[in-house]
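Just a sequence and a predicted model for now, questions to come.
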Amino acid sequence: MQLNTHKDSAVIEQVADWLVLLQSDDVTELDIKRLNLWLAQNKAHRDAWQQANHFLTNIEHLPCSVNSQTMLTLNQQGRRRVVKLLSALFAIPTTGYLTVQSGLHHSVIADHQTAIGESKTVTLNDGSVIELNTQTKITTTFNQVQRSLNLLAGEIFITTGKKHGELLPPFRVITDHGVIEALGTAFNVKATEQGIEVEVSEHAVLVTTEHAELMVKAGESLKFSRHMLQPKVNKLQLSAMWRKGLFVAASLPLFQLIEELGRYHHRLVNIDNSIRNIQVSGTFDIHDFTGTLALLCESLAIDVVYRTKWWLAIVPKAPHS
């Protein structure tokens, strides 16, 4: 991230203000809500905030020329120095130090990630457990003033932790479309091309976007983007079934089922247009793509034609001669 316009300079000034405020003893619950709204306003805010906090968390990795005390002892008197330091750090070319260290963009290696078909469980310092589904990338920022996770791509299930006797800052999931604040909870978050899908298993989360704020409680789910909120009650809790190696389809078009299962496999699949929207219901093993295709051929009027090991076509079943 290279900031050099007047607008970007204003964002740096705002980041410095937030860092100073959160480091003070006067921070209030209203301040936290204001920060969430600011983060939800646009991606530039979220990127700058995450990158600045990454410096705080990984201060020992910064170049020796950086005075670590400037970042570790933020206060009003030091605000001007903080702005200068942030400006210098953000201005480093994308081929330089920050791009390698920060892990905040899709083009660089995340703090934690999974490959196609892989899952992983990460336990954070506060006891929070993050389960990563296939093709997922996240970065984490944990310090005295912030607990946040940036979902760059993919899907996660979060069980927030709380060390006994410690007053911890709010746990936030930051996405390109808004901010999800955990209210002592367990929940699933999935990034799609259309936006973000959240499903809450325990307690509640607070979702803040540029235009709205909504609490999502246990048994409820929400699809949202920068300009859309689509809440619904979902007592079945189906979205997180990937943790058990399953995907549940309820009257889902065939092409959407194949897209979902395709997230876990290196396969190129072509579907004949005449059968793309056949409705499918059932429970499928996400790791057994070949077995799933065989089951579909038994229950639907379709056939599978293998062009190569990794390339196949789903076509209408040929009539019996």
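Yep, that arrived. Keep in mind that this is a model prediction, so the values were computed, not measured.

okay, CA-based contacts and neighbour counts for the rest of this
Fine.

residues contacting T185?
Listed by C-alpha atoms under 8 Å, 6 or more residues apart in numbering, the contact set of T185 reads I158, T159, T160, V200, S201, E202, H203, A204, V205.

Disregarding residues adjacent in the polypeptide, which is nearest to the first one?
Nearest-residue entry for I158: I130, 4.8 Å, with adjacent residues in sequence omitted and distances by C-alpha to C-alpha, 6 or more residues apart in numbering.

residues contacting the one you found?
Residues in contact with I130, defined by C-alpha under 8 Å, 6+ apart, are T121, V122, T123, L124, I156, F157, I158, T159.

this is the comparison structure:
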Amino acid sequence: MSTPRPAMSPVDAQALEWQVVFWSGEVQEHEQQDFQIWLAADPLHEQAWARIQQFGQQMQLAPQEVASQVLQAGLSAQAVQRRRAILRSFLLLVCGGLGSYGVSRTPQWAAWNADYRTASGQRKELTLPDGTALALNTASSLNVQYSETQRSVVLLGGEVLISTASDPQIRHRPFVVQTPEGEVQALGTRFLVRHWPSKARVSVQVYEGAVELRPRHAGQRTRLQAGQQVLFSKQQSYTPEPANEQASAWQRGLLVAERWRLGDFLAEVARYRAGVLRCDPAVAGLMISGVYPLQDTDAILQSVSQALPVQVRMMTPYWVTVSASA
């Protein structure tokens, strides 16, 4: 069982203050320099900043309207300070007052306190007591619930690649993946499950064996065979399509793109790095292909700037915008 996390430390509070600065609408040059000095002063500062970034992603605390305003110049000092005060109050409420206000009961906070989770850019492999192998992708979280009648993995967020093992118990226990949209029961298989919160969908890719999908609010059940993939929501399962073996390339540390829109490609890259990665709508429709090593997302962005007529602007390592070349 998970235990409550301690109250916010002074270092975490400093990191939160810097997050307020970067979300406020205007960042001065001296503030960028001061932030870099603070970040480099102590490894604890880097760890605290990474925690705040990861928490913000899991809580979905980077509203696009704020993100877009950061790039706009000309805000008055009074307006900037007023916006910072509002953001500070909001972030302190969410990050510091979690026990109060019931935030600890939200799905996002449950993910933060999961049995197993990964940070942005991190991947993890583990073996369950019955021999089932799990590989967690970036920014993923899950709980494991084994009982006398069922083996369950509760996917709270992100993506997991599962290779099920035969149940060692004399009494067979089904292996089920529970997601916000419904359940996926394995039928002796290797399969990939990913939650898409922005679409309220779950995607399933079956590489070996078969699975049975059970949307949460629909009576229908869909059987998916090896070599098939499908999206499903709480209400329904959609038409199966051929599986994409490259969707699991992240397990090998790779991102494989085959004629992807740049906007979609950068959204995928953003999963593997802390902070904000924006794509200007003017270049979002450009097409990109290639195989990219995930251990260095800065190198990926440099490759993009060399392959396409775009420029990568880094306000800080944690705030990056890709736009048309000047």
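Done, it's in. Here the structure is a predicted model, which means the values were calculated and not measured.

TM-score of the superposed pair?
Scored by TM-score structural alignment, normalised by the length of the first structure, the superposition of the two chains gives a TM-score of 0.64; 221 aligned residues with a C-alpha RMSD of 2.3 Å.

Of the contacts of T185 of the first structure, keep whichever come out buried.
I158, T159, T160, V200, S201, E202, A204, V205 (16 or more other C-alpha atoms under 10 Å).

What does the third one correspond to in the second structure?
Right, the one you point to is T160 of the first structure. Alignment note (TM-score structural alignment): T160 of the first structure maps to T164 of the second structure.

Check the fifth one too.
Mapped onto the second structure by TM-score structural alignment, S201 of the first structure lines up with Y207.

Can you tell me what sits against the helix or strand harbouring its match?
Per DSSP states H and E: Y207 of the second structure is located in strand 201-208. Strand 201-208 of the second structure is contacted from outside by 179, 181, 188-196, 224-234, 243-245, using C-alpha under 8 Å, 6+ apart.

can you rerun that using 7 Å?
Contacting residues not belonging to strand 201-208 of the second structure are listed as 181, 189-196, 225-233, 243 [C-alpha atoms under 7 Å, 6 or more residues apart in numbering].

distance of the match of S201 of the first structure from A243 of the second structure?
Going from Y207 of the second structure to A243 of the second structure by C-alpha to C-alpha, to the nearest Å gives 7 Å.

Same check on N113 of the second structure?
32 Å.

residues shared between the contacts of Y207 and A243 of the second structure?
Counting by C-alpha under 7 Å, 6+ apart, the residues touching both Y207 of the second structure and A243 are G227.

So for stretch 281-294 of the second structure, first residue to last residue, what's the gap.
24 Å.

hmm, back to that, for the helix or strand following the strand holding Y207 of the second structure, which helices and strands make contact with it?
Counting by DSSP H and E, the next helix or strand C-terminal to strand 201-208 of the second structure is strand 210-215. Here strand 210-215 of the second structure is seen to pack against strand 182-186, strand 222-225 when contacts are counted using 3 or more C-alpha pairs under 7 Å, 6 or more residues apart in numbering; DSSP states H and E.

so the first one corresponds to what in the first structure?
Correspondence between strand 182-186 of the second structure and the first structure is established over residues 178-182, with TM-score structural alignment as the criterion.

what ranges do the helices span in the stretch 151-300 of the second structure?
For the stretch 151-300 of the second structure, the helices defined by DSSP state H, counting those that start in this stretch cover 262-270, 297-307.

Minimum distance to Q54 of the second structure: which of these has it?
Nearest to Q54 of the second structure, of all the helices of the stretch 151-300 of the second structure, is helix 262-270, at 11.7 Å by C-alpha to C-alpha.

residue range for the closest one in the first structure?
Aligned using TM-score structural alignment, helix 262-270 of the second structure spans residues 254-262 in the first structure.

How is the equivalent of T316 of the second structure over in the first structure assigned, secondary-structure-wise?
In the first structure, the residue paired with T316 of the second structure is T308, using TM-score structural alignment. Here T308 of the first structure is coil, with the state taken from DSSP: H, G, I helix; E, B strand; the rest coil.

The one 5 residues further on now?
Look at A313 of the first structure: counting by three-state DSSP, its state is strand.

thought it was touching V269?
Yes: assessed by C-alpha atoms under 7 Å, A313 of the first structure is found in contact with V269 at 5.6 Å.

Neighbour count for the two, which is higher?
Using other C-alpha atoms under 10 Å, the more surrounded residue of A313 of the first structure and V269 is V269, with 18 against 15.

Now the more buried one: closest residue in space that isn't a chain neighbour?
In this structure, V269 of the first structure finds its nearest non-sequential neighbour in L312, 5.2 Å apart by C-alpha to C-alpha, 6+ apart.

distance of that neighbour from E13 of the first structure?
Separation of L312 of the first structure from E13 of the first structure (C-alpha to C-alpha): 53 Å.

what do you get for Q135 of the first structure?
Taken as C-alpha to C-alpha, the span from Q135 of the first structure to E13 of the first structure is 35 Å.

again, but for Q50 of the first structure
Distance from Q50 of the first structure to E13 of the first structure, by C-alpha to C-alpha: 14 Å.

The second structure: matching residues for the strand or helix carrying R34 of the first structure?
Using DSSP H and E, R34 of the first structure falls within helix 29-41. Under TM-score structural alignment, helix 29-41 of the first structure corresponds to no residues of the second structure.

Quick check: which helices or strands does that helix pack against?
Contacts defined by 3+ C-alpha pairs under 7 Å, 6+ apart place helix 29-41 of the first structure against strand 196-208.

gap between the strand it packs on and the chain center?
Its chain's average C-alpha position is 13 Å from that of strand 196-208 of the first structure, according to C-alpha atoms, centre = their mean, to the nearest Å.

relative to helix 29-41, how tilted is the one helix or strand K7 of the first structure maps to?
Per DSSP H and E, K7 of the first structure falls inside helix 6-23. Orientation of helix 6-23 of the first structure against helix 29-41 (axes from the mean of the first three to the mean of the last three C-alpha atoms, to 10 degrees) gives an angle of 150 degrees.

what's the closest non-adjacent residue to the one residue sitting closest to the centre of the first structure?
Centroid-nearest residue in the first structure: L151, 2.2 Å away (criterion: C-alpha atoms, centre = their mean). The spatially closest residue to L151 of the first structure, leaving aside those adjacent along the chain, is I138, at 4.8 Å (C-alpha to C-alpha, 6+ apart).
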